[in-house]
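A.B. asks: No sequence on hand, only this structure:
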């Protein structure tokens, strides 16, 4: 929300960094104005560990004892009172956590590769709208599943997404990918902003607003021209880059925020204007980090991507569960009782139908549209 006489969020807050304290002089800074490449890449390297611990905590919360009848609980963040679990409960926690890690890898790796292969096939065919890169309805449903589990659960959206006809999903996503602008986001931000692509998704698809539309476009542009990458309007990125709402260090106590509800849900309208603020802020941060990376050309390190920024924002928001340790910092939190050493992810055995389904998608990504439409629905 913009107050009278103030600048838009993306300009007013992003251009006004916090006042630096004595602790900031020695501690790694998470401020988008001062974060270094070293700190950024360190945070990026612990993304999967953070996802694992955050999801473990979510499953753990479901196993907490129900309040006694007649008891009055104060509204606010959920409290963990039970930290020891029997073998069956531990198995449930591990299986559900591994299952979500598999879904997370599918969102960032498998599905973007599938879409990229469909786009590549488009160069060999002409006259078919669906050969410009697209999503299937089953994939859109899984994207929404990831979105709700990765962030705040909003059950009504899933029912709306499932009500979309298969053909509408395929055609609208194909159109959205096809009309993505090919302009430099720094030198020509107005021309590069994907307004037409957002409209191509939000108008015909139920349950798809600007935030979910940006997620779809993000998945479809992870691979390819860096200038055409689209950032996902995630709560984490918006809080960090637009609202300047984040813990300055790993051991800083989380303070009450006027930007979030007690359950952690962002207080926002999720409209195009807010997304434009986020889009501009993300582009500026990526440009600064890549300009500072003088070692990138002499090493195998890839330039910072928009997906990288999204992941780092997630770690920063969940820094108490991340295991982050910087100069003079230790991770001390109330949640530490439920954090345990991570085991290497078991990709081949990482639970049930999701991994089997993702493998099937990858194996059939290069076949015709007719074959792809015959995949088993969940």
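C.D. replies: In hand now; what should we look at? Note that the coordinates shown come from a computational prediction; the quantities given were computed from them, not determined experimentally.

A.B. asks: only C-alpha atoms for contact and neighbour calcs from this point on.
C.D. replies: OK.

A.B. asks: elements contacting the helix or strand encompassing residue 285?
C.D. replies: In this assignment (DSSP states H and E), residue 285 forms part of helix 272-292. Under the contact criterion of 3 or more Cα pairs under 8 Å, 6 or more residues apart in numbering; DSSP states H and E, the helices and strands touching helix 272-292 comprise helix 9-12, helix 210-221, helix 306-317.

A.B. asks: Could you dump those helices into CSV and include distance to residue 230?
C.D. replies: As requested, those are exported to CSV (distance: least, Cα to Cα, whole Å):
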stretch, distance to residue 230
helix 9-12, 17
helix 210-221, 5
helix 306-317, 7
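
A.B. asks: Let me have those in a markdown table, adding mean neighbour count and distance to residue 166 as columns.
C.D. replies: Listed next are the helices and strands packed on helix 272-292 as a markdown table, based on neighbours: other Cα atoms under 10 Å; distance: least, Cα to Cα, whole Å:
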| stretch | mean neighbour count | distance to residue 166 |
| --- | --- | --- |
| helix 9-12 | 18 | 37 |
| helix 210-221 | 24 | 16 |
| helix 306-317 | 23 | 27 |
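
A.B. asks: take a look at this one as well, against the first:
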């Protein structure tokens, strides 16, 4: 397993899930700072904000057949290449598509998906253009339905389908449907969304410092802080300190000694 101390998708708790989700942004910031960007390029962090922010806000809220353009696809592919494994020829293949064909295919696929929820059919149709396989097709679907459709990211597949092991991936529609099935099981168990499962998987597979224990320690500190808070608006009374033996009067000392001798005789 890439991260031996991390929880599996079947054992992760709601608190651990939330803890991992909160760790995503700092991790992306760190990776973005390390990678940097060439002149005129967006940073990974900027692309990430587009993918999980602007793109989701725009496409998931459209009730009609969404007019996704070739430029939109290119932007998402750029994020995919910078966020995961870089493939130098992929972008050129995507850019070689006819803009009208991309728009029509995206519109038809998403319209049908919103009517029948058929993931397999949507992935098949979205995979028709050049340079767009099941993984990229799942990305286009995911920004339209972030609650239920998960992006076919390496990290998500490793965590949900390979027991956290970095195993070979063929990027087939069959593999994606296996990922989709397990993601939906986790969605149902924890009441979470697919878009968040993606980010949690990324943290668990990419951040070796994240473990099940790190979430538990955070919980423990929070619980201790909560217990220290007064339960009412009034200040709690301080417990009365016991007197030290040096502060005990001679009479009290004599009485205590006699009492101890009596108890000792009774126990023998």
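C.D. replies: Thanks, I have it. Since we're looking at a predicted model, the values are computed, not measured.

A.B. asks: Just give the number of residues close to the alignment partner in the first structure of residue 185 of the second structure.
C.D. replies: Taking TM-score structural alignment, the alignment pairs residue 185 of the second structure with residue 284 from the first structure. Each residue near residue 284 of the first structure was counted by other Cα atoms under 10 Å, and the total is 16.

A.B. asks: for residue 123 of the second structure, helix, strand, or coil?
C.D. replies: Under the three-state scheme (DSSP: H, G, I helix; E, B strand; the rest coil), the conformation of residue 123 of the second structure reads as helix.

A.B. asks: Could you find the closest non-adjacent residue to the corresponding residue of the first structure for it?
C.D. replies: Applying TM-score structural alignment, one finds that residue 123 of the second structure aligns to residue 198 in the first structure. For residue 198 of the first structure, ignoring the flanking residues on the chain, the nearest one in space by Cα to Cα, 6 or more residues apart in numbering is residue 213 at 5.8 Å.

A.B. asks: any idea which residue sits dead centre in the second structure?
C.D. replies: With distances taken as Cα atoms, centre = their mean, the second structure has residue 200 as the residue nearest its mean C-alpha position (2.0 Å).

A.B. asks: Which residue in the first structure aligns with that residue?
C.D. replies: Going residue by residue (TM-score structural alignment), residue 200 of the second structure aligns to residue 312.

A.B. asks: who's in contact with its match?
C.D. replies: Listed by Cα atoms under 8 Å, 6 or more residues apart in numbering, the contact partners of residue 312 of the first structure are 40, 43, 44, 47.

A.B. asks: correct me, but the second one touches residue 314?
C.D. replies: No. Using Cα atoms under 8 Å, residue 43 of the first structure is not in contact with residue 314; the gap is 9.4 Å.

A.B. asks: could you measure residue 158 of the second structure against residue 61 of the second structure, distance?
C.D. replies: Separation of residue 158 of the second structure from residue 61 of the second structure (Cα to Cα, to the nearest Å): 30 Å.

A.B. asks: higher neighbour count, the two?
C.D. replies: For residue 158 of the second structure versus residue 61, neighbours defined as other Cα under 10 Å are more numerous around residue 158 (22 against 13).

A.B. asks: Report the separation between whichever residue in the first structure pairs up with that one and residue 323 of the first structure.
C.D. replies: When the first structure is aligned by TM-score structural alignment, residue 158 of the second structure is paired with residue 239. Distance check for residue 239 of the first structure against residue 323 of the first structure: by Cα to Cα, it reads 21 Å.

A.B. asks: swap in residue 60 of the first structure?
C.D. replies: Applying Cα to Cα, one obtains 18 Å for the distance of residue 60 of the first structure from residue 323 of the first structure.

A.B. asks: which residues touch residue 104 of the first structure?
C.D. replies: In this structure, residue 104 of the first structure makes contact with residue 146, judged by Cα under 8 Å, 6+ apart.

A.B. asks: Show me what it aligns to in the second structure.
C.D. replies: Residue-level alignment of residue 104 of the first structure against the second structure, with TM-score structural alignment as criterion, gives residue 48.

A.B. asks: ok so, going back, settle this for me: the match of residue 123 of the second structure is touching residue 215, isn't it.
C.D. replies: No. If you go by Cα under 8 Å, residue 198 of the first structure and residue 215 don't touch, sitting 10.1 Å apart.

A.B. asks: And the helices in the stretch 251-378 of the first structure?
C.D. replies: Taking DSSP state H, counting those that start in this stretch as the test, the helices found in the stretch 251-378 of the first structure are 272-292, 306-317, 352-363, 369-372.

A.B. asks: Residue 280 of the first structure versus residue 274 of the first structure, what's the distance?
C.D. replies: Residue 274 of the first structure sits 10 Å away from residue 280 of the first structure, going by Cα to Cα.

A.B. asks: whoops, I mixed them up, residue 89 of the first structure
C.D. replies: From residue 89 of the first structure over to residue 280 of the first structure the distance is 44 Å, taken as Cα to Cα.

A.B. asks: And residue 286 of the first structure, by the same measure?
C.D. replies: 10 Å.

A.B. asks: Which of these two has more residues huddled nearby?
C.D. replies: Looking at residue 286 of the first structure and residue 280 with other Cα under 10 Å, you find the greater number of neighbours at residue 280, namely 21 against 18.

A.B. asks: So what does residue 176 of the first structure match up with in the second structure?
C.D. replies: Under TM-score structural alignment, residue 176 of the first structure pairs with residue 109 in the second structure.

A.B. asks: any idea which helix or strand carries that match?
C.D. replies: Here residue 109 of the second structure sits within helix 99-116, counting by DSSP H and E.

A.B. asks: re earlier: so for residue 198 and residue 215 of the first structure, which residues contact both of them?
C.D. replies: Taking Cα under 8 Å, 6+ apart as the contact criterion, residue 198 of the first structure and residue 215 have no common neighbours.

A.B. asks: before we move on, the earlier item: the residue nearest to residue 198 of the first structure maps to what in the second structure?
C.D. replies: Under the pairing rule here (TM-score structural alignment), the equivalent of residue 213 of the first structure within the second structure is residue 137.
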